[in-house]
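Novice: Provided below are the primary sequence and the corresponding predicted coordinates.
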Amino acid sequence: MNSWQRCGSLGLSPDQDDLPFRDDFDPDGRIVRAAVPVLDRLQSRFAGSAMNISVADANGTVLLRRFGEASLARALPAIQRVPGFVFAERVAGTNGIGLALAERRLIRVYGAEHFAERSQGSACRALPVRDPLSGRIEGVLCFGYPRSAEDPALDAVIRKAAKAIERRLLGQSSARGRALLRAYLDAGARTAAGLHHGVGVDELALELHPRDRSVLVGKATELISRGDRAAVDVHLSDGRRVTLVSRPVRSASGVAGIAIEAFLPALSPGKSLSVPHQADEPLGLPADLADISGGPLLGAVHAAPVPELRSVTASSGLLPVAESGQGVTITDSDDVTDHRPDSPPPARGLVLVGEPHVGTYALAARRRLELLSETSTRIGTTLDIRRTAEELAETAVPRLADFVTIDLPEAVLRGEEAADPGGDLRRTVVHGIRDDLPFRPVGKRVDYGPTTPHLRCLTSGQAVLEPDLKAAAGWLAQDPEHTEQLLSHVHSLIAVPLVARGVALGIAGFYRGQDPAPFGDDDRSLAQELATRAALSIDNARRYTRERTMVLALQHSLLPHGLPDQDSVEVAHRYLPAESDVGGDWYDVVPLSGTRVGLFVGDVVGHGMLSAATMGRLRTAARSFAELDFPPDDVLTHLDNLVGRLDREDPVSDGGGIIGATCLYAIYDPTTQQCTMARAGHPPPAVVHPDGAVSFPDLPAGPPLGLGGLPFEATEIHLPEGSQLVLYTDGLIEDRQRDVDMVLDQLRGALAHPERTPEEACQAVLDTVAPAHPCDDIALLVARTHALDPSRIATWDLPADPALVSDVRASAVRQLADWGLDEAAFAAELMLSELVTNAIRHGAGPIRVRLLHDRTLICEVSDTSNTAPHLRRAASTDEGGRGLFLVAQLAQSWGTRYLPQGKVIWAECGLAGV
């Protein structure tokens, strides 16, 4: 079932017929040479039957085919008879070869258990074939047959055949390792006499955690490197104990080595550990199959895979089996069984066999490989340049070096490429087993001369080894006084360039002081590999820093640089980018006609340069729609159409584009203290009332921008003077680690202080509500409302009668005199005359005239007609058509805004000289 689930997740289909075919496999490879005689014997054994025998490599590519009946090969499709087809589970679904590789054990697939429909009429058995020395899976032996030919005895047959192939693989190994292994097996056959149960170590390894297997092999390697008789108790993570015993072994040719055996206590009730047949026990094959490679099968010797030791074990004769826990006790006792006479004897099996000096090399190589393996998880956990450099130093100390220094150019720290990597180096990291060494401190400029190991490594691109710093003339000459101080603490150095993708990023210095052994060539190779891997992570962080800096610069350039001059609201704002990347959050404040003000906040989905650029386009369009005096719901409708059009016009959006952008638009009118709002999938605003009460108005949510065809609804609320309207994006309240309702309660508490200024409110919200490490950017806008003094508002209602125009002019002049605006009276009187006359002639009554005394003088004339006025240049023979032209000349600005019933024509007159 697990295999079927994996196949489903990979998108495989049961009715697929094609499989990948490879013609580049080696027809004379190691596994092929080992398997050919065995398959020839099996073909003879199953002659006349419908048996299909195949051997595949460790990737699932079939290398060999044999058939019990020759005519069967002609009747089968090519996919089942020609070598080269790949049966890995990821491409072929659940099948014998693929499942054996995935599960790493003997498996049986019967009938409909096959994923592919073409195979559901047959059955198969498959077993991994391992290299006895490295424990690595070299291939798979598979028996395929009709469902009607199912026979449980095939388990024993395939096991013995796989053992025969494995023994032939062993025959291809080094003569010395083979001689030691043969000596151990011969000694065991003479002395065991049934006193111990042989344990199939492959079956033991299946029960162990990978970390347990690693520790077990590591302890066994240490015992071999000791070169004497000893025992070690290793406690597994599940509480069991494995005792490793080292025994001297000498081959017939005089090769001296150490064999490491594992002893397991008797199994608890309810558990079983199958014991493989001994070397002299028949496995159900014909007698001649046992002699395929000239000797008995290896029985108890079967290695579990330890990938990190492959290069060592394959050439040394070490035999890795399993790895395990902690708690080591070394004794000289030969009796490690510690069991009562009436208790079952412990299980016993071979773990490693090899020569002591080879074990020493293997142990050192293993530790280096473990360090390299750890590098992939410890270095590059962040996209911060300094932190990545610190991780390199922390990884190398103390397992490779006692002290590490890392110097990076100032340009690299900014995310750029350094024009002269050795010319502007800054000490970025100093890390070691002690903190009192006289290295130059972090942040200081470091200048290296051309003869120093550091600059030589940067020039050559290769690590430079100085095993004895007292004899390193170039290093000593650089700064005699400083180097003399260091020589009392360190004695050996490896200087390694940090180079990635052809770009020199800096220098890493590995120093040894406490360990008396100088660095060697192996250490230099290890340091070079560590630095190479770390350099890639540092370069990734550098590139990210550069891209983030560019996007931040673009984002800030597209956001408002200042707030417009207006008295309707007192505004404060904040923009906080995400830690990982910059997004498309934005805000804006737009002065509108009639002393009103428009407040925007929006969010473009995604992160990076594209989102920032899209944000700029949307903000520009939103501002344009707002300045046309459209109501909030109409503005959102226009933005929705724009987003849809942008997606359709983008050739690379593939239908995804920026659909999902959100926006909230509010218009506040200080003359009525009413606020009209509409939102498109955006979080609702918070309203702080003058008494400190905080509420979240229930606005219709509306769809996100870009979906198209769905309406937006506007809601009007009353905002008394001194209220605060708080607009924000979802990055403020949405966090995977926090509950939204709890965050809204925090926001309510942070805002429940009406005495705070908008600036103070912004800071309080970011300090108490914003996540410590935001994964999305945050835009915040706080606006405290003001009301226009009623004494600065003058309104007249009149019917559509031309005779009343003069009365309006006279009343307006008197009102301007009361406001002390006599010098503006002429222009205002003329503008009102033209606007009222146009409303009477071309509009419909009743007509309202309103004067607003704010930073400017605003003249408004409204009527119930939707007829829009148009500015035009009148011909010399026209009797009319010059009214709006005169208004445009006298006013700073003028325009039209539409009401639910009618329109308003307004003109704004400056008061700079008044």
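Specialist: Okay, I see it. Not measured: the values here are computed from a predicted model.

Novice: C-alpha from now on. contacts and neighbour counts both.
Specialist: OK.

Novice: and residue 810, how many residues sit next to it?
Specialist: 11 (other Cα atoms under 10 Å).

Novice: Mind giving me the packing neighbours of the strand or helix carrying it?
Specialist: Element membership for residue 810, per DSSP states H and E: helix 805-819. Packing contacts for helix 805-819, counted by 3 or more Cα pairs under 8 Å, 6 or more residues apart in numbering; DSSP states H and E, involve helix 825-842.

Novice: relative to helix 805-819, how tilted is the helix it packs on?
Specialist: 150 degrees (axes from the mean of the first three to the mean of the last three Cα atoms, to 10 degrees).

Novice: putting a second one here so we can go through both:
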Amino acid sequence: MNRAVQAAGTWNAASAWRAWESPEPEDLRGPLDVAVAAAVVLDARNMVIGWSPAAAELLGYPAADIVGRPADVFLCGPAPESPSEAGHGSAAAAVRRHETRLARHRDGRSVAVEASVCELADSGAAARILVLAESERLRLWESRLAMLDGLATQSPIGLAIYDTDLRLAWANAASGEEIGRPFAQYRGMRPDELYPGGTLVTEGYPRALDEVMRRVLETGEPVLDVHFLGQMPSDPGQDHLWSCSYYRLQDAEGRVLGVCEDAFDITARHEAQNRLALLVAAGRSVGTSLDATVTAREIAGVAVPDFASEVEVDLAPWVLEGGEPADGRGPQSGLLRVTHAAEGIARHVVEYPPGSPQLRSLSSGGRVLVENVLVVPMRVGAGPLGLVTFTRTGKAAVFDNGEISLADELVARAAVCVDNARRFTREHAAALTLQRELLPQHLPRHSAVEFAHRYLPTDDVTGVGGDWFDVIPLSGARVGLVVGDVVGHGLPAAATMGRLRTTAEALAKLDMAPEELLTRLDDLVGPAPDTAPEEAGGRRPVETADSPVTGGPHPDMTTSATCLYAVYDPVARRCTMARAGHLPPAVVRAGGACSFPELPEGPPLGSGGLPFEEADLELPAGSLLALYTDGLMEARDRDIDQGLEVLARVLTDHRDLPLEELCDQVVAALLPGGTTADDTALLLVRTRELDAGQVAVWELAAEAVAAGRARELVTAQLSSWDLDELAFETELVVSELVTNAVRYAEGPVQIRLIRDRTLLCEVADTGHTSPHLRHSTAEDEGGRGLFIVAQLVQRWGTRYTPSGKTIWTEQAFPDGGREVPAER
């Protein structure tokens, strides 16, 4: 047989599958159906005596050309794949049974056909009927039959046919398994009878199945992929979800036969999607706050009610305190219940009864499942943080393996968030402790001023900052007042603040003038020439909050800060101030309005280059002085000028209030919410003065008899103050200091005694040479006087003035109770 015949005799599968893809409705009758097949009537000699139109269409012969001729005109031998027929002697031999043959078309080509013969009895001349059909078409039809058989017996998709009355007419094996009964027992039932209580859950469709099926019958429009929730008759008590589609069925003439339903159980896929959605929701909702209690509440909010009816979160106490576990084992009791889904937050210690799932979980360190209760330990690494208890009530109360894995994942994610909150609590507590230790804890009382203060850190998330204040006792009954602000937040700003405050206190006790003290602080944080290179044009880098210039003696120090330093003298009732980029103080003199002195505004600390200037103000006793940082003034709904107006109004209206109450009034007016985006420091000071009876001043000429005269004056004054016990030591001190002034300085010598909380003695001259304490050897004739003075007094020091220097000493009263504090 030639290659053309072989090709024609081979079933073309590709063509067959293309036929399957045809959108046109197919004739459901088989190719060998007598109504559509090519039929040939043969007599006993295999002569054609009848030729159907289908035969003429298949082979191209009209009836007039073929009737009366033998069958071998169009029918050849068996096809190559036909068994045991290849050696048949006659190509036109009568067909026996169903066979695959090659037929000859009128145009000469070969056509593979399926031939079947039907013998006729007692029918006259007609002996048999030969039925022919294209092999390709028959095989396609057979494959369709096999597919239908597979759908009916093997497919996991449930198939059912409902008649026009929506009663079940047929169901495949998968649908029968869901029902769990023989088909004869539920044939003719309606959908609501098969799945009572079920409902369609897809939005936009009726809830009842029969309504959807009725719409398909009426319109002919299919309904695809709608979700039906109900209970499977073979698995009562457990909800299932199906993806369903509905099509109208019609016969070849277009008559409506009913509705076909295909349904696939997607419960497992739906549950997996729900679990994934729960984890996604947990990722969005859990851990939004660095607060372990809030995180616990978020866990319950995600899990209830879709995953569990109730959720209890119990944490170890040290977790909430930001501590570390004592060892690797979990606590056996004493956990704090921070969340209960049915009661909200209920923070209290819980004790688990013996044998409880929680106690078993604590003992074993693993999860415990008892009926409808699932306990999952909350751990990060080897550290136990607490327990999460999931409880279910009602139907489907058992946790399956997938749900247990989901609970593990949910708790593991929550554990990371809780541990982050624990770490933040620990670090935040450490930062606040550092902040408190760096700020003044117990400011000493002072005769020169009465004061009150407030420090408000930023919110809990931002933490500590760099604002500070201080009240520093100085020589001569004076007091130093400091307020400053370091740019930024957190530990770096707090550490920088600590350095600046400590340095400012040390410099202040050296009796530096305000402008000199600020210059020294500027040197501390200013850029050094070798670490802050010049830009083009010889300019220095500009300091900003986002890009601070580092360098100077401490390159790691934040180099942007503002500061205001003031020194108040209660004897002269004057206040000397200087500021470095800081806001001016508010001053309310007795009986007057609030004002903001126009102090020269120096550059912020760390800028370098420009000198600082100081101003001298007269502050009578009872004057009110307010020092503050910009955090008190700035707000989203107002600018600094508006804040200054509010401060002035509060200070003026409430000037006579006690300072503690006045602090509260200022904070309430300027920070009504109690928090601010920046740290806030406020120092309120009410000035006092020393009574004239507490101060004695003498001026002596620089001559040899000055020391003796000074001893007489001092002794008499101490007697009038009833301080004769101090006369001997004070005479020695004054005698030595006056002798040194006469010997090494020029001009008059001034002596001042101040009776305050201690006895202050000052000797001033016009010299600028500072005495030094030293140890004299046995051969030295002098050098012992200042050493003796240092042994007789509590403290001593030197301060410089524009006209010279002052040596001062401080002596405690013998019984500690003879000081006369200023009351004005």
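Specialist: Nice, thanks for sending it over. None of these values were measured; they are calculated from a predicted model.

Novice: Could you pull up the residues touching the nearest residue to residue 416 of the first structure once chain neighbours are set aside?
Specialist: Nearest non-adjacent residue to residue 416 of the first structure, counting by Cα to Cα, 6 or more residues apart in numbering: residue 546, 6.3 Å away. Neighbouring residues of residue 546 of the first structure by Cα atoms under 8 Å, 6 or more residues apart in numbering: 414-416.

Novice: Just the buried ones out of those, please.
Specialist: Listed as buried from the contacts of residue 546 of the first structure are 415-416; burial here means 16 or more other Cα atoms under 10 Å.

Novice: can you tell me which of the contacts of residue 546 of the first structure stay in contact in the second structure?
Specialist: Retained in the second structure: 414-416, out of the contacts of residue 546 of the first structure (criterion both residues aligned by TM-score structural alignment, their matches' Cα atoms under 8 Å).

Novice: Could you report the neighbour count for the alignment partner in the first structure of residue 657 of the second structure?
Specialist: Alignment note: residue 657 of the second structure maps to residue 756 in the first structure; criterion TM-score structural alignment. Neighbour count of residue 756 of the first structure, defined by other Cα under 10 Å: 12.

Novice: what kind of secondary structure is residue 756 of the first structure in?
Specialist: coil (DSSP: H, G, I helix; E, B strand; the rest coil).

Novice: how much space between it and residue 743 of the first structure?
Specialist: Separation of residue 756 of the first structure from residue 743 of the first structure (Cα to Cα, to the nearest Å): 20 Å.

Novice: what's the answer for residue 219 of the first structure, then?
Specialist: Separation of residue 219 of the first structure from residue 743 of the first structure (Cα to Cα): 52 Å.

Novice: quick one: which of these two has more around it?
Specialist: Neighbours around residue 219 of the first structure and residue 743, counted as other Cα under 10 Å, are more numerous at residue 219. The numbers are 22 against 19.

Novice: list the helices and strands the host helix or strand of that one packs on?
Specialist: If you go by DSSP H and E, residue 219 of the first structure is part of helix 210-226. Applying 3+ Cα pairs under 8 Å, 6+ apart, we find helix 210-226 of the first structure packed against strand 230-235, strand 241-250, strand 256-264, strand 347-354, helix 356-378.

Novice: now the ones you listed in JSON lines, with mean neighbour count?
Specialist: Putting these into JSON lines (neighbours: other Cα atoms under 10 Å) gives the following:
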{"stretch": "strand 230-235", "mean neighbour count": "22"}
{"stretch": "strand 241-250", "mean neighbour count": "23"}
{"stretch": "strand 256-264", "mean neighbour count": "25"}
{"stretch": "strand 347-354", "mean neighbour count": "27"}
{"stretch": "helix 356-378", "mean neighbour count": "18"}
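
Novice: could I get those as TSV with distance to residue 664 of the first structure?
Specialist: What follows is those, written out as TSV (distance: least, Cα to Cα, whole Å):
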stretch	distance to residue 664 of the first structure
strand 230-235	62
strand 241-250	65
strand 256-264	70
strand 347-354	69
helix 356-378	43
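
Novice: how about those, which one is nearest residue 402 of the first structure?
Specialist: helix 356-378 (14.9 Å; Cα to Cα).

Novice: The closest one vs the second structure, average offset?
Specialist: Mean deviation of helix 356-378 of the first structure relative to the second structure after superposition (mean Cα distance after the TM-score superposition for the first structure): 3.4 Å.

Novice: quick check, residue 776 of the first structure in a helix?
Specialist: No: assigned with three-state DSSP, residue 776 of the first structure falls outside any helix and is coil.

Novice: my read: it touches residue 584, true?
Specialist: No: between residue 776 of the first structure and residue 584 there is no contact under Cα atoms under 8 Å: 9.5 Å.
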